[in-house]
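> Need coordinates for the following:
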Amino acid sequence: MTRARRLHPAWTVAAVAFVALVGAAGFRATPSVLLHPLHAEFRWPLATISAAVSVNLLLYGLTAPFAAALMDRFGIRRVVAGALALVALGSGLTVFMTASWQLVLCWGVLVGLGTGSMALAFVATVTGRWFVHRRGLVTGVLTAGGAAGQLVFLPLLAVLVRDHGWRAAALVVAGAALAVVPLVARWLREHPADLGLPAYGATAVTPRPPSAGGAAARAVAAFTAAARTRPFWLLAGGFAICGATTNGLVGTHFVPAAHDHGMPQTTAAGLLALVGLFDIVGVVASGWLTDRMDSRLLLAGYYGLRGLSLLLLPALFTGGTGPSMLVFVVFYGLDWVATVPPTVALCREYFGDSAAVVFGWVFAAHQFGAAFAATAAGLVRDRLGDYAPAWYAAGALSVGAALLSLLLRRRRAVPVPVLTPARPAGAWSYRG
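Below you'll find the predicted structure:
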């Protein structure tokens, strides 16, 4: 590489991807600050407003594998720019809504499709194309972009809602998403071969693979092929438990559970924000470790330690905001999405060129687990008057996820692309 180009373009692509993820993450912080203002203005039941969030959560997961296939078909730049436009449209149109179905359409469908198109499958696509060395680290940094976005937007949105009303907050989210589109259009390159360069850390230029037609068919075909393998179900099962024990349970029910034990909601929300802060540190560190250690052992360790922390949480609630609870916040925050870099790495190991699409399906399992846990924990609280059984069940499930990770074997066959009319581009075979 010449002196004039000491910085590999891969780092520019990664930086733009990070900014795009931060811009799209604004909506992830929106429901928590807009739920009560919408209820107060429109008198819609909280369950109705929550339904819009549930639709968003499910589409966020289901869109990911199709978005990864669309990126292969039409390019990263077009898909990401379109996704940001959908987020802006969905958030911006809420200022005109008068009926609850419009909230479901805007929050649930439009924003769900937009954010799902920029979910973790986008991260897997960028790192898979542009990086050979430092893949784990970059995966961790980009994954942290979502958490960073929430931390950036949450305090701002809360102030806007308080001082100027919820419509101002919705418009700020829309504006932030739109502001990133020009950066994406200018700097988010598709493939290093387009510049005549190898990926970062590679020694030779890899020709850009031909565009595969039928993105939806390719996503379905990738799932059908992956579903015949043992590693896919072990990864998907573990990641479903990951979603259940993070977004679904802790992300949704930590604050009301703490309030049940006499902790003020503002204090509980502050503790949850600290979880997000340490989440950034944890996922970046996990990416660094993924470049150096066996991802199977990392996953087993993460899930096992998470299970232990959740089993102890009911007892910690009785101590309020004492040192023990703060230790949990730090420890759990470091572990929150640390599972992402090793899971992406294992998808790449087992499924080769189809890794981003297959990871999209694994991520869909994550979101289904989250949606199930969010509902199940609420039912437990309604029926039994206590969240404790939900925490214990989550702890046991996390230990189970650790065992699933240990059952993963090292790959015994290299994924082989097969370009025939009977199978889509990027198809692969796996024995094991």
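
> From now on I want contacts and neighbour counts done on CA atoms only, so please keep to that.
OK.

> Count the residues that sit near residue 367.
For residue 367, the count of nearby residues is 26 (other C-alpha atoms under 10 Å).

> how far away is it from residue 420?
33 Å (C-alpha to C-alpha, to the nearest Å).

> how about residue 213, secondary structure?
Three-state assignment for residue 213 (DSSP: H, G, I helix; E, B strand; the rest coil): coil.

> Go through the helix or strand containing residue 314 and flag the buried ones.
Assigned by DSSP states H and E, residue 314 belongs to helix 295-317. Across helix 295-317, burial judged by 16 or more other C-alpha atoms under 10 Å covers 295-296, 298-311, 313-314, 316-317.

> now the other sequence, so there's something to compare against:
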Amino acid sequence: MIRHRLHPAWLVAGVAFVALVGAAGFRATPGVLLHPLHAEFGWPLATISAAVSVNLLLYGLTAPFAAALMDRFGIRRVVCAALVLVALGSGLTVWMRASWQLILCWGVLVGLGTGSMALAFVATVTGRWFVRRRGLVTGVLTAGGAAGQLVFLPLLAVLVRDHGWRVAALVVAGAALAVVPLVGWLLREYPADLGLPAYGATEVVRPPVTGGAAARAVGALAAAARTRQFWLLAGGFAICGATTNGLVGTHFVPAAHDHGMAETTAAGLLALVGIFDIAGSVASGWLTDRVDARLLLGAYYALRGASLLVLPSLFAGTARPSMLVFIVFYGLDWVATVPPTVALCREWFGESGAVVFGWVFAAHQFGAALAATAAGLVRDRLGDYAPAWYVAGALSIGAAGLSLLLRRRAVQPVVVLPVAVPRRAWSYRG
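Coordinates of the predicted model:
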């Protein structure tokens, strides 16, 4: 009898966490590069924000196809290729001279790379490797993006200030490449490959034989789109993206700078968001294992909306205590929505839950892309970000209403796609 003191699922989760941190660096850069790029090239903030919007949109649209590709070709290959794309897109920016090159590098290459390691990657890892503690691990892996922001953002702000934005871009490229060997060496595909059940399961289940990745991704969307629950989840998550990555993540630093705050100080505040984001997402994962996910989402969105409505009055030349309170609160709430949303996708769509969540996440990034461009236009036209904050606050309160309209699944998941023919499963007895 062989006993494993530490289930390999925890090692896989650890490697996935490091990969998410490595990919998160470039997603933290737009906020500290908007003004340097504007100063050097003279591009309007709306033009630079459009490149960020392409990044955010592809980041979301890639997710469901990446989840299906992971089923078809394996997590390891997809994640390694994604990290190389992030490094390539980040590194090539140092030679750009025109705004279309910014869109190609920042938008297309980095968007495709980071999208392949988006939250659908988290759903895939937790769905394969965990039965028990699934919500908690989802929260921890979701915190990987926050950890990347925490690690990179203050460093990038200092590098931009002291050495220029090109050095910052090369640091991000190097960090992404450094993770590739670790992923290639340690990231496993299925527990069955080691002759083990998933963590918390009692049987070893062989991986399914899957069909075409694109067909599976589109088929999951077609089936899920026939349900009311999908549109409620997608609508709420679109607002989630608009109020986090799209607005605060992209425009908080330049908005604070408009009120006289140093960009390094504002970047430090966003790094604090990252610290409390880790705590918030882990706590949300723990709560998702115990509390109705619908109630959690409703509370998260309502509280976020209230905080955004008061944010315009908090900006000043220095980080006052009231702003620090906002940073702590918003950090706790930032990605707390992810574990309950993943759980609801799994509840309603069964084995297709990870792919369907990829489409829900695509809606998240569509909202983020729209908000990133819209806020840039508001700032260019009105000279002030305040209307953007007020609209975002009202939308968040609306998302709380959408979440509370969700109902519990009856007996069987709505979507079970006939895309996989599982092989025989056998019991594992230690």
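
> Got a TM-score for the two of them?
The TM-score (TM-score structural alignment, normalised by the length of the second structure) is 0.91; 422 aligned residues with a C-alpha RMSD of 2.4 Å.

> hmm, who's touching the helix holding residue 314 of the first structure?
Under the criterion C-alpha atoms under 8 Å, 6 or more residues apart in numbering, residues 242, 258, 261, 290, 324-325, 328, 331-332, 335, 338-339, 342-343, 345-346, 388, 391-392, 394-399, 401-406, 408 lie in contact with helix 295-317 of the first structure.

> so where do the strands sit in the stretch 301-432 of the first structure?
418-420, 423-427 (DSSP state E, counting those that start in this stretch).

> contacting residues for residue 216 of the second structure?
Applying C-alpha under 8 Å, 6+ apart to residue 216 of the second structure gives the contacts 68, 419.

> so what corresponds to it in the first structure?
In the first structure, the residue matched to residue 216 of the second structure (TM-score structural alignment) is residue 218.

> Could you report the distance from that match to residue 282 of the first structure?
Counting by C-alpha to C-alpha, the gap from residue 218 of the first structure to residue 282 of the first structure is 34 Å.

> cool, and residue 234 of the first structure?
Noted for residue 234 of the first structure: a distance of 23 Å to residue 282 of the first structure, by C-alpha to C-alpha.

> okay, the two: which has more neighbours?
More crowded of residue 234 of the first structure and residue 282, by other C-alpha under 10 Å: residue 282, with 25 against 19.

> What does the more buried one correspond to in the second structure?
Counting by TM-score structural alignment, residue 282 of the first structure lines up with residue 280 in the second structure.

> got a list of what its match touches?
Taking C-alpha under 8 Å, 6+ apart, we find residue 280 of the second structure in contact with 331, 332, 333, 334, 335, 336.

> Pull the number of nearby residues for residue 389 of the first structure.
15.

> Tell me which residue of the second structure matches up with it.
Residue 389 of the first structure maps onto residue 387 in the second structure, by TM-score structural alignment.

> Leaving out the residues flanking it, which one is nearest to its match?
Among residues not flanking residue 387 of the second structure along the chain, residue 378 sits closest, at 7.6 Å (C-alpha to C-alpha, 6 or more residues apart in numbering).

> so that neighbour makes contact with residue 372?
No - using C-alpha atoms under 8 Å, residue 378 of the second structure is not in contact with residue 372, being 10.1 Å away.

> These two - which one has more neighbours?
Legend: neighbour count by other C-alpha under 10 Å for residue 378 of the second structure and residue 372, higher for residue 372 (32 against 16).

> how near is the more buried one to residue 324 of the second structure?
23 Å.

> Kindly report the same for residue 13 of the second structure.
Counting by C-alpha to C-alpha, the separation of residue 13 of the second structure from residue 324 of the second structure is 32 Å.

> more neighbours, these two?
residue 13 (22 against 15).

> ok, residues contacting the helix or strand harbouring the more buried one?
Using DSSP H and E, residue 13 of the second structure sits within helix 8-27. Residues from elsewhere that reach helix 8-27 of the second structure (C-alpha under 8 Å, 6+ apart): 79, 83, 86, 90, 110, 114, 117, 122, 125-126, 129-130, 137, 140-141, 144-149, 151-153, 169, 172, 175-176, 179, 182-183, 186-188, 191, 198-199.

> now those residues: which count as buried?
Buried members of these, counted by 16+ other C-alpha under 10 Å: 79, 83, 86, 90, 110, 114, 117, 122, 125-126, 129-130, 137, 140-141, 144-149, 151-153, 169, 172, 175-176, 179, 183, 187-188, 191, 198-199.

> what's the matching range in the second structure for the strand or helix carrying residue 178 of the first structure?
If you go by DSSP H and E, residue 178 of the first structure is part of helix 166-187. Per TM-score structural alignment, the counterpart of helix 166-187 of the first structure in the second structure is residues 165-186.

> ok, residues contacting that stretch?
So stretch 165-186 of the second structure is contacted by 11-12, 15-16, 18-19, 22-23, 25-26, 33, 36, 76-77, 79-80, 83-84, 86-91, 93-94, 156, 159-160 (C-alpha under 8 Å, 6+ apart).

> hmm, 6 Å instead?
Stretch 165-186 of the second structure has contacts (C-alpha atoms under 6 Å, 6 or more residues apart in numbering) with 22, 23, 25, 80, 83, 87, 90, 91, 94, 156, 159.

> ditto for stretch 383-399 of the second structure
236, 243, 301, 302, 305, 308, 309, 312, 375, 379.

> circling back to that earlier point, enumerate the positions of the helix or strand where the match of residue 216 of the second structure lies that are buried.
According to DSSP H and E, residue 218 of the first structure maps onto helix 215-226. In terms of neighbour count (16+ other C-alpha under 10 Å), helix 215-226 of the first structure has its buried residues at 215, 216, 218, 219, 220, 221, 222, 223, 225, 226.

> so what's the second one closest to, chain neighbours aside?
With C-alpha to C-alpha, 6+ apart as the measure, residue 66 is the residue that lies nearest to residue 216 of the first structure, at 5.8 Å, once sequence neighbours are left out.

> thinking again about what came up before, which of the contacts of residue 280 of the second structure show up in the first structure as well?
Retained in the first structure: 331, 332, 333, 334, 335, 336, out of the contacts of residue 280 of the second structure (criterion both residues aligned by TM-score structural alignment, their matches' C-alpha atoms under 8 Å).

> returning to what we had before: so which of the buried ones among the contacts of helix 8-27 of the second structure sit within helices?
Judged by DSSP state H, those include 79, 83, 86, 90, 110, 114, 122, 125-126, 129, 137, 140-141, 144-149, 151-153, 169, 172, 175-176, 179, 183 as members of helices.
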